[in-house]
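Visitor: Structure here, sequence nowhere to be found:
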């Protein structure tokens, strides 16, 4: 049986201006992602460092994850935060 797809990592800002963009555009990005078919969980949480957010996502399968990536890539979130560094790892999680 195919596994869930998990993305785990960090969103790393280099300035308060970048962090401001995250704070401004993140609420809509979270709402839209959580409404996607196949999204099991989506959390973007601030860390002790005000310029770094922890990102944890789980999608039901590879197709749902790819649909999320396509939607996100064409979003206002992507346009506004494209210069912000992402440090992500993607893995498959066995559902058995």
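Guide: Perfect, I can see it now. What you are looking at is a predicted structure, and each value in this text was computed from that prediction instead of being measured.
Visitor: When you work out contacts or count neighbours from here on, use the C-alpha atoms and nothing else.
Guide: Will do.
Visitor: If we ignore the residues flanking it in sequence, what's nearest residue 53?
Guide: residue 46 (4.4 Å; CA to CA, 6 or more residues apart in numbering).
Visitor: One more to weigh against that first structure:
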């Protein structure tokens, strides 16, 4: 598991745009795979959020980091089950779905 300090440093170095992922891995002392895992969400999240919020039937959608650098809190509300299904179908075929396919998801659906 990636350490919180390493994750924060990777995210910071990546956000400056001054370092390649290879260089970040060398500077932090982690593997390139670790850098990829730490940055994949940051690289694609804003587009995913914007696309989701623009979907018909999306009432609300928010994503927040937690104390665990590899866990995100996602709260989403859709008008009905067909809007949720359309969202899941879109995500499955999107860049977000492709690059985050290896990330475990645990969720509960309420009220449908």
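Guide: Done, it's in. Source: prediction; values computed, not measured.
Visitor: Tell me which residue of structure 2 matches up with the residue nearest to residue 53 of structure 1.
Guide: Alignment note (TM-score structural alignment): residue 46 of structure 1 maps to residue 65 of structure 2.
Visitor: Let me see the contact set for that match.
Guide: Counting by CA atoms under 8 Å, 6 or more residues apart in numbering, residue 65 of structure 2 makes contact with 71, 72, 73.
Visitor: Okay, helices next: where are they in structure 2?
Guide: 4-16, 21-28, 32-53, 81-92, 95-99 (DSSP state H).
Visitor: Among those, single out whichever gets nearest to residue 59 of structure 2.
Guide: If you check each of these against residue 59 of structure 2 by CA to CA, helix 32-53 wins as the nearest, at 7.6 Å.
Visitor: what's the angle between the closest one and helix 21-28?
Guide: Between helix 32-53 of structure 2 and helix 21-28, the angle comes out at 120 degrees (axes from the mean of the first three to the mean of the last three CA atoms, to 10 degrees).
Visitor: how far does helix 32-53 of structure 2 sit from the chain's center?
Guide: Distance of helix 32-53 of structure 2 from its chain centroid, counting by CA atoms, centre = their mean, to the nearest Å, is 4 Å.
Visitor: ok, now stretch 103-112 of structure 2?
Guide: 15 Å.
Visitor: can you tell me which residue in structure 1 aligns to residue 105 of structure 2?
Guide: Per TM-score structural alignment, residue 105 of structure 2 is aligned with residue 86.
Visitor: just residue 86 of structure 2 next, same as before
Guide: That one, residue 86 of structure 2, aligns with residue 67 by TM-score structural alignment.
Visitor: number of nearby residues for its match?
Guide: 15 (other CA atoms under 10 Å).
Visitor: Distance check, it against residue 21 of structure 1.
Guide: Taking CA to CA, to the nearest Å as the measure, residue 67 of structure 1 falls 24 Å from residue 21 of structure 1.
Visitor: thought the match of residue 105 of structure 2 was touching residue 8?
Guide: No: taking CA atoms under 8 Å as the definition, residue 86 of structure 1 is not a contact partner of residue 8, at 10.3 Å.
Visitor: for structure 2, which residue is closest to the average position?
Guide: residue 41 (3.3 Å; CA atoms, centre = their mean).
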